[in-house]
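Asks: I would like the atomic coordinates for the input below:
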Amino acid sequence: MVKELTSGNPSKLILSYSVPLLIGNIFQQLYSMVDTIIVGKSIGVDALAAVGATGGLSFLVIGFATGLTSGFAVIAAQKFGAKDMDGLRHSVGISIILSVFTTIVLTALSLLASKPLLKLMNTPDNIIGDSQKFINIIFMGMACTMFYNMIACILRAIGDSKTPLYFLIVASILNVILDLVFILVFHMGVEGAAWATVISQGVAGALCLIYAMKKYSILKLTKKDFKYDSKFAWKHWKLGLPMALQFSVTAIGVLVLQSSLNLFGSDKIAAYTAASKVEQLLTQPAGTFGITMANYAGQNLGAGRIDRVKEGVKKCSMITLIFAVAASIILLLFGRPLTSLFVDGNKIAVFESAQTYLTVIAIFLPVLNMLFVYRNVLQGIGRSFMPFMAGVFELIARTICAFTLPTMIGFTGICLAGPIAWFRQQYH
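Replies: I've put the predicted structure just below:
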């Protein structure tokens, strides 16, 4: 259902909006983890490393698409908060046009650049073949990813955080089934895991669209809603591009770091991949509260309630810090058993490296959680330049760390690069 975030207790609104979104994000992360678990357990460490070596490339392109659609949806949230339904529908129409154009360009460029980038990242010879197969399928399915993200962001902009959750649950179950069928029955290897992800996202997007068209009359578009208005389109680009570039700038830092990590060989890559999946699962609340605050801030800005934006920031900061402490405790106490989901028990060196990563991350999680809140609030009120510049400083920090720390303290230097970059963002 549609949910206005412009009146009522901010804490209750933030939590009630966030819970379905959090469950959806966890399910999305779980089906990503299932890919990794099945690949690591049934195919082996090298296959796990091959999938993990594509993480930076995937983040670079998919992150750009996600940031773009999130930025477009800020306009929709502002129009909804101002009760301008004609403006809302026009925003959705423009977002669709811009998303289709972006999908075509991104798909073509990413497929052309995948192999050269994998080589540039020092991807080991024993895994580069599988890495390219996996990431090319993910890139070919760009339309499915963009489609789902766009519909989900629009629904969240009008306060409906539950519908994307329901269809993500369906997609998650489908992804697990397809993983098992493609990898264990048809022996498709890493390609099977990639196809399972793409097909599942496509199904989630299609279901979201059908539901939105039938459920919400305010989203029923007509021909006039697709009328291209260059000034209005530019407003979308002004919010979407900085958010997209922020993801991409961060991803470039990840790529640089991945290049340094790849020099340590398959075991370290596999350890980093497994530990990263555990980290991503436990940092879902931070990302969820960030998305919530972007829409909360957007709606309240549209309604002229800056006072509620400030109050919401204070309340959400307290909530997210509680989640950060809880996640840190879990990482410190249960890091190894969680890592064992991805790697066979006889890989002692892999476990030790993974625990090193998780220990470092656990110490600095509160910083990351606060970043999500403040960065997304700025984006929600249309001030996306500062978050973008924070991403630039993160890129600089990651790059410096990638070329210096590993030579001094080895794999631990790789683990410290992220937290140091978070501090640079927080400072700026």
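
Asks: drop to CA atoms for contacts and neighbour counts, all remaining ones
Replies: OK.

Asks: so who does the closest residue in space to residue 159 that isn't next to it in sequence touch?
Replies: Nearest non-adjacent residue to residue 159, counting by CA to CA, 6 or more residues apart in numbering: residue 3, 4.1 Å away. Contacts here follow CA atoms under 8 Å, 6 or more residues apart in numbering; on that basis residue 3 touches 158-160.

Asks: mind redoing it with 10 Å?
Replies: 13, 17, 155-161 (CA atoms under 10 Å, 6 or more residues apart in numbering).

Asks: go on, residue 113?
Replies: So residue 113 contacts 57, 136 (CA under 10 Å, 6+ apart).

Asks: give me the distance between it and residue 139.
Replies: From residue 113 across to residue 139, the span is 11 Å (CA to CA, to the nearest Å).

Asks: residue 38 now?
Replies: Taken as CA to CA, the span from residue 38 to residue 139 is 21 Å.

Asks: what do you get for residue 66?
Replies: Counting by CA to CA - residue 66 and residue 139 are separated by 14 Å.

Asks: overlap in contacts, these two.
Replies: Contacts common to residue 66 and residue 139, judged by CA under 10 Å, 6+ apart, are residue 145.

Asks: neighbour-wise, which of these two wins?
Replies: Set residue 66 next to residue 139 and count neighbours by other CA atoms under 10 Å: residue 139 wins out with 25 against 21.

Asks: which SSE is that one in?
Replies: helix 125-140 (DSSP states H and E).

Asks: how far does that helix sit from its chain's centre?
Replies: Relative to its chain's centre, helix 125-140 lies at 20 Å (CA atoms, centre = their mean, to the nearest Å).

Asks: this one next, for a side-by-side:
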Amino acid sequence: MITDMTKGNPSTTILKFAFPMLIGNLFQQLYNIVDSVVVGRFIGKDALASVGSSFMLMNFFSFVIIGMCMGASIVYSYYFGEKNYSKLRKTIYISFLSIGIFTILLSVLLVFNIEEMLILINTPENILGDARIYLKVIFASLIFAYLFNICSALLRSIGDSRTPLYFLILAALINIVLDLLFVIVYDMGVLGVAVATAIAQAVSSILCLIYGFTKIPFIRLTREDMVFDKEIAKVVAKYSFLTSIQQSIMTFGMVCVQGIVNTFGADTIAAFTAAGKIDSIAYLPVQDFGNAFSTYVAQNKGANNMTRIREGVKSVVKTIIIFCLILSLAIYISAGKLMNIFVNASEINVIEIGVEYLSIISIFYVLIGFLFMFYGFFRGMGELNTSLFLTILSLGSRVFLAYTLSRIPQIGQRGIWWSVPIGWIIADLVGFVLYKRTHKNKLLIPQETLNF
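Replies: Below you'll find the predicted structure:
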């Protein structure tokens, strides 16, 4: 269902749009959660550590692609809000082709350099083999991750957040069935988990592509649309590149943190892997509100409706506070039970480390909620440099503090956990100052003077 976000009640519009994104991302997380549960329960602790160590590298390069797709979607949203369908179709052609070629080249490069990357992040020798097998399959099938994300980004940019959800649900179900089949029945180990994920992504991406271009007439490309427009290409390149840098910096920071975690051994790696899954699911709602807000801001900027953007900010702030308070309480109380989902009760040390991590992080979810709001606002307004700066500030602070604090014997790995909320609060304070500047300089000036 296509949604024009320049009309209707801002709160209702953003929430309705964000909800399918939330459910969809929960199923996206289900890919990795099922992988971790199956590996941890049916293969073993070392295998779980190998998938966890691989996960950060996989995320980093996946988010390079996802960031490019997100950047292009801002341009889609702007032209959709402006009702300029000719430029929208040309943007689709240029972005699909250029990002697709980049993905193929990146995939080939990664497949031939897996071991060097794993060694670079201090992957222990006993889990290196499984990590290498897992990543080889994931990187070889990166084209399907691209295809799904570019199609999803397009559909969401025009207000359809439900269709990507349906294909994600299908992919998650396929992934669950194949995980169990390949690991338990055929005893394929970590290889089976990776192959299951690749097949699930392939099916969902192809179906999403077919749906988009057969069911929505105004995005269907003609010969006139498949031309190189220099001005559109420059806009797409700018937005795709800067958003990709932002997303990859976020995950690069996590790769650096993973490298620090890896120095503490397999128990800490396994605990960080399991707790990290729980953590990432917990703040998905506010992450999706931020992403939905980005589309909302971009469409309304295209329509030159600055008053509506200000109303949207107030709505998102209230939603973030409510959701984060509920989530913080829920995760803090149930941390131990949640860890037991991923690892056997006999792994007492792994569970204790994971509970310690969640008990610290969960208290501060409202901080990451506001940070996602700032990311979405500045992306939607076209201030990608500001959004990028906040990301660098947050992740840079986290990596620096994680390394510094964890080297103090009295603090140890707890320093890694505490570096997270400290990084969030630093970026939030700066983000608030920059938002006030934008509010004064752009949101309060005559609308007809604004340009894309």
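
Asks: ok, back up a step: the helix holding residue 139 of structure 1 vs structure 2, mean deviation?
Replies: Helix 125-140 of structure 1, aligned to structure 2 and superposed, deviates on average by 1.0 Å (mean CA distance after the TM-score superposition for structure 1).

Asks: would you mark the buried spots in that helix?
Replies: For helix 125-140 of structure 1, burial by neighbour count (16 or more other CA atoms under 10 Å) applies to 127-128, 130-140.

Asks: leaving out sequence neighbours, find the closest residue to residue 70 of structure 1.
Replies: Distances taken as CA to CA, 6+ apart put residue 153 closest to residue 70 of structure 1, at 5.9 Å, once the chain neighbours are dropped.

Asks: my read is that that neighbour contacts residue 76, right?
Replies: Yes. Using CA atoms under 10 Å, residue 153 of structure 1 is in contact with residue 76, at 9.2 Å.

Asks: contacting residues for the spatially most central residue of structure 2?
Replies: In structure 2, the residue lying closest to the centroid (CA atoms, centre = their mean) is residue 63, at 6.7 Å. Under the criterion of CA under 10 Å, 6+ apart, the neighbours of residue 63 of structure 2 are 57, 69-70, 145-146, 243-252.

Asks: so what does it match up with in structure 1?
Replies: Residue-level alignment of residue 63 of structure 2 against structure 1, with TM-score structural alignment as criterion, gives residue 63.

Asks: with structure 2 superposed, average distance for the helix or strand hosting that match?
Replies: Using DSSP H and E, residue 63 of structure 1 maps to helix 55-81. Superposed on structure 2, helix 55-81 of structure 1 shows a mean distance to its aligned partners of 0.8 Å (mean CA distance after the TM-score superposition for structure 1).

Asks: hang on, the earlier thing: helices or strands next to the first helix or strand past the helix holding residue 139 of structure 1 going along the chain in the packing?
Replies: Later in the chain than helix 125-140 of structure 1, the nearest helix or strand by DSSP H and E is helix 142-157. Under the contact definition 3 or more CA pairs under 10 Å, 6 or more residues apart in numbering; DSSP states H and E, helix 142-157 of structure 1 sits against helix 55-81, helix 85-120, helix 125-140, helix 163-179, helix 190-215, helix 284-302.

Asks: now do the last one: distance to the chain's middle.
Replies: So that's helix 284-302 of structure 1. 15 Å.

Asks: burial count for residue 386 of structure 2?
Replies: Neighbours around residue 386 of structure 2, by other CA under 10 Å: 18.

Asks: what's the nearest residue to it if we skip its chain neighbours?
Replies: The shortest distance from residue 386 of structure 2 to any residue other than its chain neighbours is 6.5 Å, reached at residue 378 (CA to CA, 6+ apart).

Asks: same check, this time on residue 431 of structure 2
Replies: Spatial nearest neighbour of residue 431 of structure 2, excluding adjacent residues (CA to CA, 6+ apart): residue 374 at 6.3 Å.

Asks: my read: the one you found touches residue 424, true?
Replies: No. The pair formed by residue 374 of structure 2 and residue 424 falls short of the contact definition of CA under 10 Å, at 11.6 Å.

Asks: need the residues touching each of these two.
Replies: 368, 390.

Asks: which SS class is residue 161 of structure 1?
Replies: coil (DSSP: H, G, I helix; E, B strand; the rest coil).

Asks: contact partners for it?
Replies: With the criterion set at CA under 10 Å, 6+ apart, residue 161 of structure 1 makes contact with 1-3, 16-22, 24, 152-155, 292.

Asks: residue in structure 2 paired with it?
Replies: Under TM-score structural alignment, residue 161 of structure 1 pairs with residue 161 in structure 2.

Asks: ok, which stretches of the stretch 201-350 of structure 1 are helices?
Replies: 230-262, 266-282, 284-302, 306-339, 348-380 (DSSP state H, counting those that start in this stretch).

Asks: for residue 216 of structure 1, which of those helices is the nearest?
Replies: helix 284-302 (17.9 Å; CA to CA).

Asks: what range in structure 2 matches that closest one?
Replies: Counting by TM-score structural alignment, helix 284-302 of structure 1 sits on residues 284-302 of structure 2.

Asks: contact partners for residue 138 of structure 1?
Replies: 58, 61-62, 107, 110-111, 132, 144-145, 191, 193-198.

Asks: got it, and residue 291 of structure 1?
Replies: Per CA under 10 Å, 6+ apart, neighbours of residue 291 of structure 1: 17-18, 21-22, 70, 153, 156-157, 285, 297, 372-373, 375-377, 379-380.

Asks: one more pass at 8 Å, please.
Replies: Neighbouring residues of residue 291 of structure 1 by CA under 8 Å, 6+ apart: residue 376.

Asks: and for residue 340 of structure 2?
Replies: Residue 340 of structure 2 makes contact with residue 351 under the criterion CA under 8 Å, 6+ apart.

Asks: what's the closest non-adjacent residue to residue 154 of structure 2?
Replies: residue 73 (5.8 Å).

Asks: that neighbour and residue 11 of structure 2, how far apart?
Replies: Distance check for residue 73 of structure 2 against residue 11 of structure 2: by CA to CA, it reads 22 Å.
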